[in-house]
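Enquirer: got a sequence here, can you build the structure:
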Amino acid sequence: MLDAAKNHFELFGLPTSFAVDTNRLAERYRALSAQARADTALAIPSPPQLDEAYRTLLDPLTRARYLLRLYGRELGRGRGNAALLVEQIELREQLKQVSNPTRTALAVSSVLTELAEQSAVLAKELRTLFEDPSADNLELAHDLVHQLEFIALCRRDAEQHRSLRQGWD
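Expert: Coordinates of the predicted model:
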């Protein structure tokens, strides 16, 4: 089911898993980059391809998307989680209602902390699901990736909100 010709995990000598040893990934990336720059005749990807593979495996959301593709699951529409959606909308509303710069900083920090906690819970669930990539687990992983995407969007909004408010100070 896995396509070895396009498998970033194999390129870096890592197990195909959601759990990645980022220190080992960075170490292998540096070694392969040095080899690729020293000898372009080597049968390893070019530096830009290595960079893309490295960035894919380094970021948990991008890694999860990549794993789904490796297992033949294209990321379409997810079933979503209504409770999570409501919670995210409430967090966004929290940010919109704050006008005092000091309170804004506290509200953004609170929202970012909440989003980080939610991301950590989802990442732990993804790790478990990808350990046994059955059809049911991949379907659940697909839905969790959509939830992580939404959290990432909320995080960007919160950080942008903080940047805009800091510009007014």
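
Enquirer: from now on I want contacts and neighbour counts done on CA atoms only, so please keep to that.
Expert: Noted.

Enquirer: what's the distance between the most centrally placed residue in the chain and Ser110?
Expert: Using Cα atoms, centre = their mean, the residue of the chain that lies closest to the mean C-alpha position is Leu61, 1.8 Å off. Shown here: Leu61 relative to Ser110, a distance of 22 Å by Cα to Cα, to the nearest Å.

Enquirer: to check against the first, give me the structure of this:
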Amino acid sequence: MQNPFKVFDLPVNFQLDTQALNERYLALQKSLHPDNFASADVGQQRLAMHKSTEVNDALKTLKDPILRAEAIIALNTGEQQNVEQKSTQDVAFLMQQLQWREQLEELENEKDKQALSVFAKEIKQETQTLLVALADRIEGAQWAQAIQFCDKLRFIRKLSEEIERVEERLFES
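Expert: Purely as a prediction, here's the structure:
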């Protein structure tokens, strides 16, 4: 796995200096721009294109808190998570997921825009709470627990996306 922090010469830290990240991204992309390699041989052009792709991938990873956390976990444990084969073992959270899904379905069926907005705010607050807890686990090198928080955040991201789709349908009608 490529170290996205190394690409931008940033410390491996969950709390990210986004200004430094953006500045370094622009500088790297400027240096790797195809115009700079117009007279270079094909090998150098391919290498610049490959490096540009690495920079874009690293930026995507660092800007996304879940991907950034998983990168930090992988760098510290040497283990890459397979999100496709994962399911949370936290029964209480599984029950919470079911409850949220049912609540969203009810709100959609009732076409209750105000209650849907309140629900969306609650989920956003839950996301912030989990991000704080994730940051704490990463800082404390509690990798197994950090992985569990990443799993929960992935679920909540999907739920948030579904809430947005429901909002679009309700507010368009």
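
Enquirer: returning to that earlier point: so which strand or helix has the equivalent of the residue nearest to the centre of structure 1 over in structure 2?
Expert: By TM-score structural alignment, Leu61 of structure 1 lines up with Ile66 in structure 2. Using DSSP states H and E, Ile66 of structure 2 maps to helix 65-77.

Enquirer: repeat for Glu168 of structure 2
Expert: Glu168 of structure 2 belongs to helix 143-172 when assigned by DSSP H and E.

Enquirer: that helix packs against which elements?
Expert: Other helices and strands packing on helix 143-172 of structure 2, by 3 or more Cα pairs under 8 Å, 6 or more residues apart in numbering; DSSP states H and E, are helix 65-77, helix 91-110, helix 113-139.

Enquirer: which one of those is the most hemmed in?
Expert: Of these, the one with the most neighbours on average (mean count of other Cα atoms under 10 Å) is helix 65-77, at a mean of 20.

Enquirer: checking the residue of structure 1 positioned farthest from its centre next. Helix, strand or coil?
Expert: Distance to the chain centre peaks in structure 1 at Ala41, reaching 32.8 Å (criterion: Cα atoms, centre = their mean). Per DSSP: H, G, I helix; E, B strand; the rest coil, the secondary structure class of Ala41 of structure 1 is coil.

Enquirer: how much space separates it from Asp51 of structure 1?
Expert: For Ala41 of structure 1, the distance to Asp51 of structure 1 - Cα to Cα - is 18 Å.

Enquirer: pull out the buried positions in the helix holding Glu168 of structure 2.
Expert: Within helix 143-172 of structure 2, the residues scored as buried using 16 or more other Cα atoms under 10 Å are 143, 146-154, 156-157, 159-160, 163, 166-167, 170.

Enquirer: good, we can wrap up now.
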